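Asks: Just a sequence and a predicted model for now, questions to come.
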Amino acid sequence: MESLRRGDELLTASMLMIIIIGFAFEVVDAAQPWATKSWGDAHATFYGGQDASGTMGGACGYGNLYSTGYGTSTAALSNGLFNNGFTCGACFTLVCKLESSRWCYSGGKSITITATNACPPGSEGGWCDPPRLHFDLSYPMFQTLAQPVGGVIPVNYKRVPCVRQGGVRFTLQGNPWFNYVLVYNVGGDGDVAAVSIKGSSTDWVTMNHNWGQYWSAGVQLTGQTLSFEVTLGSKISLVFWNLAPTNWQIGQTYEADNNQNFQ
C-alpha cells in the first residue's frame, strides 16, 4: 500500500509538472504574427502604380497618406497580419530573402513600412488568402527591395518601433451625439488597442473600435474640452488632457504636443 501511495504521489507531481510546463509554453508562444519582434517569413507584392496613388485611402481610414504623414512607406497586410484593423499604424522592417529569389537586390537592403491598408482574400493571385502572411507594398517600397518584374518575393519581417514627426493626432467626425474619431501618427508600437474620451464635465467613456483606426462613442460633449486616453497593443497608455478646446469642430484635427512616452 505504501508503494502504491508513493506511486500516486509521483504521478500527481508528474501531472502537475506537465501542466506547469504546458502553461509556460502557452505564455512563451503567445506572440501573434502581427506582434512578433523576431524575424518571421512572409511574401510581398506591390500595388497602387509607380506613383503610389492607388495606395491612398484604404481599410485603416487614413485617407491621403501624404497629408497624414505616412507617404509611400506603406503596405496592405493580409488577414493573418491585419488583425481586424488593430495592426493599423504598426511598423515592420522587411528584408528580401536573397537566397530564395533571384529578383532581390544584393546588399541586404531593408525597408520599414507602416500598415495602412488590408489585402483581402482573393487579392494578388491568392497571396493574401489565409493563412498566408503577406505584405502588399507600395511600388516605391517594393522597388527598393527587388526588381518589380519579379512580382512576388519572399521576405523576412519583424515588428519595429515607429518614429513619427509631431504628436498623436485626432480627427473628429460624426455629430454632436456621435463621436467618431480617427487616431493616427502614433509613435512607438504605432497600433492602437483602446481609446477613451472625456469631456470637461463628464467621466471617461470607453470608445468602441469602429473600423481601421476609427473609434466611436455615443455621448454628448458639445461645448466641453476633450481629453483622450490612448492604449497601444503593448498596453502602454498615455492621457492627452484638454486636447480639443470647448469650441471644437467636426472635421477638425487636433494634435498632441508630442509622442515622447510612446517613442
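Replies: Arrived safely, thanks for sending.

Asks: all contacts plus neighbour counts: C-alpha atoms, from now on.
Replies: OK.

Asks: what about Asn179, helix or strand, and which?
Replies: strand 178-184 (DSSP states H and E).

Asks: list the buried ones in the very next helix or strand once past that strand?
Replies: Per DSSP H and E, the first helix or strand lying C-terminal to strand 178-184 is strand 192-199. Within strand 192-199, the residues that count as buried by 16 or more other C-alpha atoms under 10 Å are 192-199.

Asks: what's the distance between the helix or strand just after strand 192-199 and the middle of its chain?
Replies: The helix or strand immediately downstream of strand 192-199 is strand 205-206, counting by DSSP H and E. Averaging C-alpha positions (C-alpha atoms, centre = their mean, to the nearest Å) puts strand 205-206 21 Å from its chain's average.

Asks: got the contact list for the helix or strand just after strand 205-206?
Replies: Where DSSP H and E defines the elements, the next helix or strand beyond strand 205-206 is strand 208-211. The contact list for strand 208-211, computed with C-alpha atoms under 8 Å, 6 or more residues apart in numbering, reads 59-61, 84-85, 194-195, 215-217.

Asks: tell me how far strand 208-211 is from the chain's mean position?
Replies: Distance of strand 208-211 from the chain centroid (C-alpha atoms, centre = their mean) equals 14 Å.

Asks: for the protein, which helix is longest?
Replies: Ranked by residue count and defined by DSSP state H, the top helix of the chain is helix 2-28.

Asks: which parts of that one are buried?
Replies: Residues of helix 2-28 include none that count as buried (16+ other C-alpha under 10 Å).

Asks: For whichever helix or strand comes after that helix, name the packing helices and strands.
Replies: Using DSSP H and E, the next helix or strand after helix 2-28 towards the C-terminus is strand 40-47. Strand 40-47 sits against strand 134-138, helix 139-145, strand 153-160, with contacts defined as 3 or more C-alpha pairs under 8 Å, 6 or more residues apart in numbering; DSSP states H and E.

Asks: tell me the most buried of the ones you listed?
Replies: strand 134-138 (a mean of 29; mean count of other C-alpha atoms under 10 Å).

Asks: Just the angle for it relative to strand 40-47, thanks.
Replies: Angle, strand 134-138 to strand 40-47, by axes from the mean of the first three to the mean of the last three C-alpha atoms, to 10 degrees: 40 degrees.

Asks: Report the angle between strand 134-138 and strand 153-160.
Replies: 90 degrees.

Asks: Give me the contacts around strand 134-138.
Replies: With C-alpha under 8 Å, 6+ apart as the test, strand 134-138 has contacts from 42-49, 52, 55, 72-78, 80-81, 119, 127-128.

Asks: which residues sit in contact with Glu253?
Replies: Check again: residue 253 is Thr, not Glu. Going by C-alpha under 8 Å, 6+ apart, Thr253 touches 169-172.

Asks: and the comparison structure, right after this:
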Amino acid sequence: MACRAGGALVGAMLVLISLSSVVEAQFGGFCDPFQAPTGGWTGGTATFYSGGRGGACGFGGLGYAIYGERYAAASMKIWQNGAACGMCVEIKCMGPSGCYAGKIVKVTITDFCPNTHPNLAHCGPEKNHIDMGQNSFPVIANPRVGVINIQYRVVPCNAYGNFQVQINGNQYGWLSLLIAQIPGSGRVVGCEVQGAGMNYWEGLRRVWGSNWMRTGTPLKTPIHVRLSLLGQICKVTSRNCIPNGFYFGQAVKCNLR
C-alpha cells in the first residue's frame, strides 16, 4: 500500500510539473497573466482634478486614448515610485455626504499626486488618497462636496490581447519604451528585450513612471519584448514587438495571444 501511495504521489508530481511546463511555455510564467486577484477594500480619501492627458506615468496622449476619462492620480503611499502606473482600482464613496448609493467607478492610475503644498492635506506620505479624473468622481459622488471618504480595491484590468508601446529611441543603441494597456494587474515590474539573433534577454531599467530604457550596442530588429507583471510575477512575451525601421515616437501594438 505504501509503495502504491508513493507511486501515486510521484505520478501526481510529474503531472504537475508537466502542466507547469505547458503554462510556462504558453504564458512565460507559472500563472495566467490575463487574470489577477481582486484585493481587499482599503479606506482612504478622494478628490478630483482635470488634466488627464498628461500624468507622471508618461502615458500622455497614448494613455488618454486607452483609458479616456477614467484616469486618476495616486498619493505617494499608493504610487510607490511609479510601480502603481497602470494599476486598475475600483472606488466607492463612504461619505460623510454626497455619496451615490451603490455606485462604484473603475479607474486606472496614470498620475502622481505630489506630497507638496497645497496637496499635503490629502497626498502626504502616509495618506491613502486618490485624485480622480473630473468625470470619474461624479459617478460615485456629488462633485460639490469636493472631498470624500472612500473604500478602494485593486482589481484586474481588462484582458487585453496586446499591450501598447510608444518607442522613444533610435537605431543607435538608445531605446526607451513607454508601456501601456497591460492586462492582469496592470503593473509592470520588469521589462526585457531580445534583439534578432540574440540568445539571451537584456533587462531594461525603469527611468520614471511607465518608461523603461537601455543604452549600448544597437539591437537588431525586429525586437522581442518580455514584461514581468506584478501578481505572481507572470511573464508575457511579444515577439517582433519593435519592428524594422522603427522611429522616435512611433506607437505599436504588441500581440500577446
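Replies: Arrived safely. Note that the coordinates shown come from a computational prediction; the quantities given were computed from them, not determined experimentally.

Asks: Please pick the buried ones from the contacts of strand 134-138 of the first structure.
Replies: Judged by 16+ other C-alpha under 10 Å, buried ones among those: 42-48, 52, 55, 72-78, 80-81, 119, 127-128.

Asks: what separates the residue nearest to the spatial centre of the first structure from Asn258 of the first structure, distance-wise?
Replies: Most central in the first structure under C-alpha atoms, centre = their mean is Thr87, positioned 2.1 Å from the mean C-alpha point. Distance, Thr87 of the first structure to Asn258 of the first structure, using C-alpha to C-alpha, to the nearest Å: 21 Å.

Asks: and if you look at Ser14 of the first structure?
Replies: Distance from Ser14 of the first structure to Asn258 of the first structure, counting by C-alpha to C-alpha: 53 Å.

Asks: again, but for Gly71 of the first structure
Replies: According to C-alpha to C-alpha, Gly71 of the first structure stands 20 Å off from Asn258 of the first structure.

Asks: Please name the nearest non-neighbouring residue to the residue nearest to the centre of the first structure.
Replies: Nearest residue to Thr87 of the first structure, sequence neighbours excluded (C-alpha to C-alpha, 6 or more residues apart in numbering): Asp191, at 5.4 Å.

Asks: Now which residue in the second structure aligns to the one you found?
Replies: Alignment note (TM-score structural alignment): Asp191 of the first structure maps to Arg187 of the second structure.

Asks: From Tyr247 of the second structure, how far out is its match?
Replies: Distance check for Arg187 of the second structure against Tyr247 of the second structure: by C-alpha to C-alpha, it reads 26 Å.

Asks: Show me which of the two is the more surrounded one.
Replies: Just comparing Arg187 of the second structure and Tyr247: by other C-alpha atoms under 10 Å the higher neighbour count belongs to Arg187, 27 against 15.

Asks: I figured the more buried one was touching Gln80, is that so?
Replies: No - with contacts counted by C-alpha atoms under 8 Å, Arg187 of the second structure stays clear of Gln80, the gap being 11.4 Å.

Asks: Can you tell me how far Gly218 of the first structure is from Phe240 of the first structure?
Replies: For Gly218 of the first structure, the distance to Phe240 of the first structure (C-alpha to C-alpha) stands at 20 Å.

Asks: that older thread, can you tell me the SS state at the residue nearest to the centre of the first structure?
Replies: coil (DSSP: H, G, I helix; E, B strand; the rest coil).

Asks: Next up, the contacts around it.
Replies: 34, 81, 115, 191-192.

Asks: For stretch 141-153 of the first structure, give the aligned segment of the second structure as residue numbers.
Replies: With TM-score structural alignment applied, stretch 141-153 of the first structure matches the range 136-148 in the second structure.

Asks: you'd agree Ser110 of the first structure is up against Thr93?
Replies: Yes - if you go by C-alpha under 8 Å, Ser110 of the first structure and Thr93 touch, sitting 6.7 Å apart.

Asks: what helix or strand does the aligned residue in the first structure for Ser228 of the second structure sit in?
Replies: Superposed on the first structure with TM-score structural alignment, Ser228 of the second structure falls opposite Thr231. Using DSSP H and E, Thr231 of the first structure sits within strand 226-232.

Asks: on that earlier part again, ok, the match of Asp191 of the first structure to Met198 of the second structure distance?
Replies: Remark: distance between Arg187 of the second structure and Met198 of the second structure (C-alpha to C-alpha) = 27 Å.

Asks: and what of Phe48 of the second structure?
Replies: Counting by C-alpha to C-alpha, the separation of Phe48 of the second structure from Met198 of the second structure is 47 Å.

Asks: Repeat that for Ile179 of the second structure.
Replies: Taking C-alpha to C-alpha, one finds Ile179 of the second structure at 22 Å from Met198 of the second structure.

Asks: can you check Ser238 of the second structure too?
Replies: Counting by C-alpha to C-alpha, the separation of Ser238 of the second structure from Met198 of the second structure is 15 Å.

Asks: who has more neighbours, these two?
Replies: Between Ser238 of the second structure and Met198, Ser238 has the larger neighbour count (other C-alpha under 10 Å), namely 19 against 13.

Asks: got the contact list for the more buried one?
Replies: Contacts for Ser238 of the second structure were tallied using C-alpha under 8 Å, 6+ apart; they are 224-226, 254-256.

Asks: in which helix or strand would I find whichever residue in the first structure pairs up with it?
Replies: Taking TM-score structural alignment, the alignment pairs Ser238 of the second structure with Phe240 from the first structure. Using DSSP H and E, Phe240 of the first structure falls within strand 237-244.

Asks: what about Glu24 of the second structure, which SS state?
Replies: Going by three-state DSSP: Glu24 of the second structure is helix.

Asks: Thanks again, I'm all set now.
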